[in-house]
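*Asks:* Have a look at this prediction, sequence included:
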Amino acid sequence: MTFSKLNRTDATLSKSRTPNSVSPFSGLCATCLDGCTGTCEVGKSAFRGKEMLYPQPFGTTTSASEKDYPIDFSHFNIMGTAVGAVGIEADSDKAIFPAVNLDQEIGAENKIKLKTPIVIAAMGSTNVAANNWDGLATGAAISGAMIVVGENVCGMDPNVEIKNGRVVHSPNLEARVKAFQDWYDGYGIIAVQANVEDTRLGVQEYAIEKLGVEAVELKWGQGAKNIGGEVKLNTLERALQLKSRGYIVLPDPEDPVVQEAFKAGAFKEFERHSRIGMVTEESFHARVEELRKAGAKYIFLKTGAYRPADLARALKFASDARIDLLTVDGAGGGTGMSPWRMMNEWGIPTVEIESLLWQYCERLKAKGAYIPDIAIAGGITLEDQMFKAFALGAPYVKIIGMARAPVTAAHVGKTIGNAVKEGKIPNLYKRYGETIDQIFITASELRQRFGKDFDRLPTGAIGVYTYFERLKQGLRQFMCGARKFNLASITRDDIAALTREAAEISGIRYIMDVDKEEVEEILG
């Protein structure tokens, strides 16, 4: 069974010469012709080399795995019922889907209140994040959701001030935090993440002490890759600057031979890489204590799709430290900065990693241990996946992590705003009207809510808000059909596995076995 396209994909702008006749195990054309210009990944690698590791065009796309995992959320169906209601009076006039309550609270002691049970997972120093940040952060704030500032924002800030190896001023990070805080109205929160370089630069301490940030996130990898963050640099000066700040820059911009090759046009971009973390139990707890002493009110941990032992470590360390949120990211996603084959071929997919996570939570619960609130991420984009993710991880999964989907909503919203501003409105939008108020279905609601400040809203934020409102209404409809009227009432038996394999992996009942005992009672 072929799970992903080898050697040809739109992600890397590569294709086969003979698309109807391709070797399934190598991805090469069945007949590789001497004289072919080289349009496949192997061919293009012959002249572009390591550039072909990454999705193209680099820096302006988001990307996700094409791999068709054996089990995903489509292998489960949501179970409804015609009987009763949980979380509301079983009255047909009261148990209606608009009455479903999606408010959520997370945190060990001090609670973070949410109107939208979503965290926009870490968006760091990439162009995709930077170009859409106002829409993402403001959209999260007005939706009552959470957002995390990702790694390397300070280190990549051209105007950052560093004294004695520590950040003392970063206009970029300040602007990112302000984009959320200016629209914050009591629901949701913004957190600042740190990798190895950020920790050395004291980024989180700076965010807490100077920017009023209350939440910080430690990071162990991500679902897209098992190495540190990556960006491309198109000037020698920028490459030298970032190497001086402690980053790994390839090729070495200080090498005179490399400098001459760059100036001659032999290559056009340097690569900046981050270091991988070296996790130990002692260093984890020490860092948590440092952050608490620095004034952090909330501490999160984000872990990627590492092997099961690392998932167990993340949960156990988070439990012992009594942190406020653990985000677990299933394999396959990414904002376009990860090596393409790595996106497809590394880590544990979302359903499998969430199933393991539930098992580990149950084991700690049996011992009476503290279980942190959990967010699950990894290719979740629509309300049916949200419901299934809540059910599969119930009662431990409290919110859903997303990245690529909110970015999509933000840049579409931004595109609409630019089109209206320029008076060049595509037919896709023109069928709804030619103004912001006509095209965005939530505009009248937001204009009433914000009054004259509505015109200050980035249209990317309106896009994120409108997308989240769609998700919430869709989720309410599924929950109403399952007769569950708040998030805490969702349980694992609200979904059924459609295959024996999905049932075996997840521990969710096979659909032909659902309600077996109750059926026996009913039929006598």
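*Replies:* Happy to help now that I have it.
*Asks:* C-alpha only now, for contacts and for neighbours.
*Replies:* Will do.
*Asks:* Going along the chain, name the strands of the stretch 51-200 of the chain.
*Replies:* 76-78, 104-106, 112-114, 118-123, 146-149, 161-163, 166-169, 189-194 (DSSP state E, counting those that start in this stretch).
*Asks:* can I get those strands in CSV with mean neighbour count?
*Replies:* Compiled in CSV, the strands of the stretch 51-200 of the chain are given as follows (neighbours: other Cα atoms under 10 Å):
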stretch, mean neighbour count
strand 76-78, 20
strand 104-106, 19
strand 112-114, 20
strand 118-123, 24
strand 146-149, 25
strand 161-163, 14
strand 166-169, 19
strand 189-194, 26
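*Asks:* Minimum distance to R176: which of those strands has it?
*Replies:* strand 146-149 (7.5 Å; Cα to Cα).
*Asks:* Centroid-nearest residue for this protein?
*Replies:* By Cα atoms, centre = their mean, the chain has its centre lying nearest to A403, at 3.2 Å.
*Asks:* Presented hereafter is structure B, for comparison with structure A:
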Amino acid sequence: MSFSKPNRSLATRTRLRTPDSYSPFSGMCSVCLLGCTGTCEIGQSSLKGREVLYPQPFGSMTSGAEKDYPIDYSHFNIMGTAVGAHGIEADSDKAIFPAVNVEAEIGAGNDKIKLKVPIIFPGQGSTFVAKDNWEGFAGGAALVGTVVTVGENVCAMDPNSVIENGRVIDSPDMRKRIDDFRRYYNGYGTIAVQANVEDTRLGVQEYAIEKLGVEAVEIKWGQGAKDIGGEVKLNTLERALQLKKRGYIVLPDPENPEVQEAFKKGIFKEFERHSRLGMVDEEDFHNRVEQLRKAGAKYIFLKTGAYRPADLARAVKYASDNKIDLLTVDGAGGGTGMSPWRMMNEWGIPTVYIESLLYNYLSRLAAKGAYIPTVAIAGGFTLEDHVFKALALGAPYVKLVGFGRSPMTAAMVGRTNAELFKQGKLNTNAGSVEELFAGSIKLIEQYGRDEVSKMPPGAIALYTYIDRVVAGLQQLMAGARKFALKYITRDDIAALTPEAAQVSGIRYIMDVDKEEVDEILK
């Protein structure tokens, strides 16, 4: 069985001439015929070169890996019970699913960030799809009552940023992104600002803390979609020159006269802007945490990607030693769209595997009495069963689940349907934009119809989507008789295969409750 799907994908707009007859390893058609125009990834690469590295159309979509990993969360099932209740009286009139409490909190100190849901929205940075849909994305996060992170490269990518002596002193885009969240902030959640190598050099987080009043910042080591820095495409020479001056790697070199001439002739139409690789060092990490605290950061987060196990151990240990407020671990296979396509599919530790390692490493620290930060797991999660299984697999340490692509999808769908409605192209009985979304009923009760009518459609759509996920999670938790998140344990799920049991340490389904069964039947 081949887990990968090489040489063709909707993401790269490539396909095989003979889709029913191909080599599983190479992905090539079993017969490569002279005269084919080259619809596969090899053929398109021979014409378009590096452009085919990335999902298309670049900047206006999100994408996730197609690789069918040997073990994923579908290889576990949730175990319900007919007996008792945890966190509520075992009374059929009281133990109803709407009574399930799904609120969570983040923080090392007493003044914790309270969340209405155990779901967070990790960093969305300077990509065009994030920028174009940010109002709905951030506004929806505030309505939901959770954490949203402004991702990397935002200030430097803002053409109107003011940078003096190598430090950012103003960024209209960053100000707007924070304001989009604060407009609907209701006392739950927060907005955090992430930083990579270039952001750190530009003092982005210090600017956000000192000038914009941001309380939470995130140190970024990577993500689950790629093990290199971020990239975007630039379609003007002026932007390419500006971003090289701001410290980025820009390819081809926009300062080269021959490159400039080739661009003007249309030989190539876009420059690539790349971020640098971060270099993790224990002392540097400790110093950076201290710098941010001295700058006024109230909460400090760490986000790490799907790197090898030793790097995960470093993340866990450094987060513990420095009393980080939130550690987010991102498994391979996720992503938000700008990652090299084959890299997204073929590198890193997939989410089930990395969460299993994460549980083991945290258990070892806990056994020594070490500080355990609030921990979130991310990497392809979208629905309520994912949330339950992820919390159970990492219990009692994993408290939150990161949703990356899916909330952006909800925001984009809301925006699209609102535009179609205004154009009269949507077949619906709704009398207004807000009536397109079932979740608007709750929002109208809280904010009033006039205020809801002014909300970004993407925000209402995102709120509606998460409201559905929360209701589903409450139902699953009620079925397991767990009426608050803290009662979810690893034995609330069972492994459906011996392989899944071996990787995760979760009991094989045929062995679940074995001791209790023997006691009942003896």
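*Replies:* It's in. As the structure is a prediction and not an experimental result, all values here were calculated from the model.
*Asks:* For the residue nearest to the centre of the first structure, give its distance to E521 of the first structure.
*Replies:* Distance of A403 of the first structure to E521 of the first structure, given as Cα to Cα, to the nearest Å: 46 Å.
*Asks:* picking up where we left off before, isn't the residue nearest to the centre of the first structure right up against G124?
*Replies:* No: using Cα atoms under 8 Å, A403 of the first structure is not in contact with G124, being 11.1 Å away.
*Asks:* hang on, the earlier thing: need the strands of the stretch 51-200 of the first structure in a markdown table with distance to R476 of the first structure, can you?
*Replies:* A markdown table is the format used below for those (distance: least, Cα to Cα, whole Å):
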| stretch | distance to R476 of the first structure |
| --- | --- |
| strand 76-78 | 13 |
| strand 104-106 | 14 |
| strand 112-114 | 16 |
| strand 118-123 | 14 |
| strand 146-149 | 20 |
| strand 161-163 | 47 |
| strand 166-169 | 43 |
| strand 189-194 | 23 |
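*Asks:* Compare the ones you listed and report which one is nearest to A207 of the first structure.
*Replies:* strand 189-194 (7.3 Å).
*Asks:* on average, how far is that closest one from the matching bit in the second structure?
*Replies:* Once the two are superposed, strand 189-194 of the first structure sits an average of 0.2 Å from its aligned residues in the second structure (mean Cα distance after the TM-score superposition for the first structure).
*Asks:* how big is the angle separating that strand from strand 118-123?
*Replies:* 30 degrees (axes from the mean of the first three to the mean of the last three Cα atoms, to 10 degrees).
*Asks:* contacts for strand 189-194 of the first structure?
*Replies:* The contact list for strand 189-194 of the first structure, computed with Cα atoms under 8 Å, 6 or more residues apart in numbering, reads 112, 122, 141, 145-152, 177, 180, 203-204, 207, 213-219.
*Asks:* now that strand, how far from the chain's geometric center?
*Replies:* Taking Cα atoms, centre = their mean, to the nearest Å, one finds strand 189-194 of the first structure lying 13 Å from the centre of the chain it belongs to.
*Asks:* next one: stretch 429-447 of the first structure
*Replies:* Distance, centroid of stretch 429-447 of the first structure to centroid of chain: 28 Å (Cα atoms, centre = their mean).
*Asks:* Repeat that for stretch 358-369 of the first structure.
*Replies:* That offset, for stretch 358-369 of the first structure, works out to 26 Å (Cα atoms, centre = their mean).
*Asks:* hmm, back to that, quick one: contacts for the residue nearest to the centre of the first structure?
*Replies:* I120, A121, A122, M123, G334, T335.
*Asks:* what does L143 of the second structure give?
*Replies:* Y184, Y185, N186, A459, Y463.
*Asks:* swap in V433 of the second structure?
*Replies:* Per Cα under 8 Å, 6+ apart, neighbours of V433 of the second structure: A418, F421, K422, S453, P457.
*Asks:* Identify the residue of the first structure aligned to it.
*Replies:* By TM-score structural alignment, V433 of the second structure lines up with I436 in the first structure.
*Asks:* That match and L457 of the first structure, how far apart?
*Replies:* Distance from I436 of the first structure to L457 of the first structure, by Cα to Cα: 11 Å.
*Asks:* G186 of the first structure too?
*Replies:* From G186 of the first structure to L457 of the first structure the distance is 18 Å (Cα to Cα).
*Asks:* same check, this time on R245 of the first structure
*Replies:* 35 Å.
*Asks:* Comparing these two, which shows the higher neighbour count?
*Replies:* A direct count of neighbours by other Cα atoms under 10 Å for R245 of the first structure and L457 places L457 higher, at 19 against 14.
*Asks:* which residue in the second structure lines up with that one?
*Replies:* L457 of the first structure maps onto M455 in the second structure, by TM-score structural alignment.
*Asks:* So R483 of the first structure is in contact with V86, correct?
*Replies:* Yes: R483 of the first structure is within contact range of V86, at 6.0 Å (criterion: Cα under 8 Å).
*Asks:* What residues of the biggest helix by length in the first structure count as buried?
*Replies:* The longest helix of the first structure (DSSP state H) is helix 459-481. For helix 459-481 of the first structure, the neighbour count (16 or more other Cα atoms under 10 Å) marks 459-468, 471-481 as buried.
*Asks:* how much does that helix stray from the second structure?
*Replies:* When the second structure is superposed, helix 459-481 of the first structure averages 0.3 Å from its matched positions, counting by mean Cα distance after the TM-score superposition for the first structure.
*Asks:* Give the next helix or strand downstream of that helix.
*Replies:* Counting by DSSP states H and E, the next helix or strand C-terminal to helix 459-481 of the first structure is strand 495-497.
*Asks:* so where is that next one in the second structure?
*Replies:* The aligned range for strand 495-497 of the first structure is 493-495, by TM-score structural alignment.
*Asks:* Would you indicate which residues of that stretch are buried?
*Replies:* Per 16+ other Cα under 10 Å, stretch 493-495 of the second structure contains these buried residues: I493, A494, A495.
*Asks:* Could you do stretch 413-433 of the second structure as well?
*Replies:* So stretch 413-433 of the second structure, judged by 16+ other Cα under 10 Å, has buried residues V413, G414, R415, N417, A418, F421, V433.
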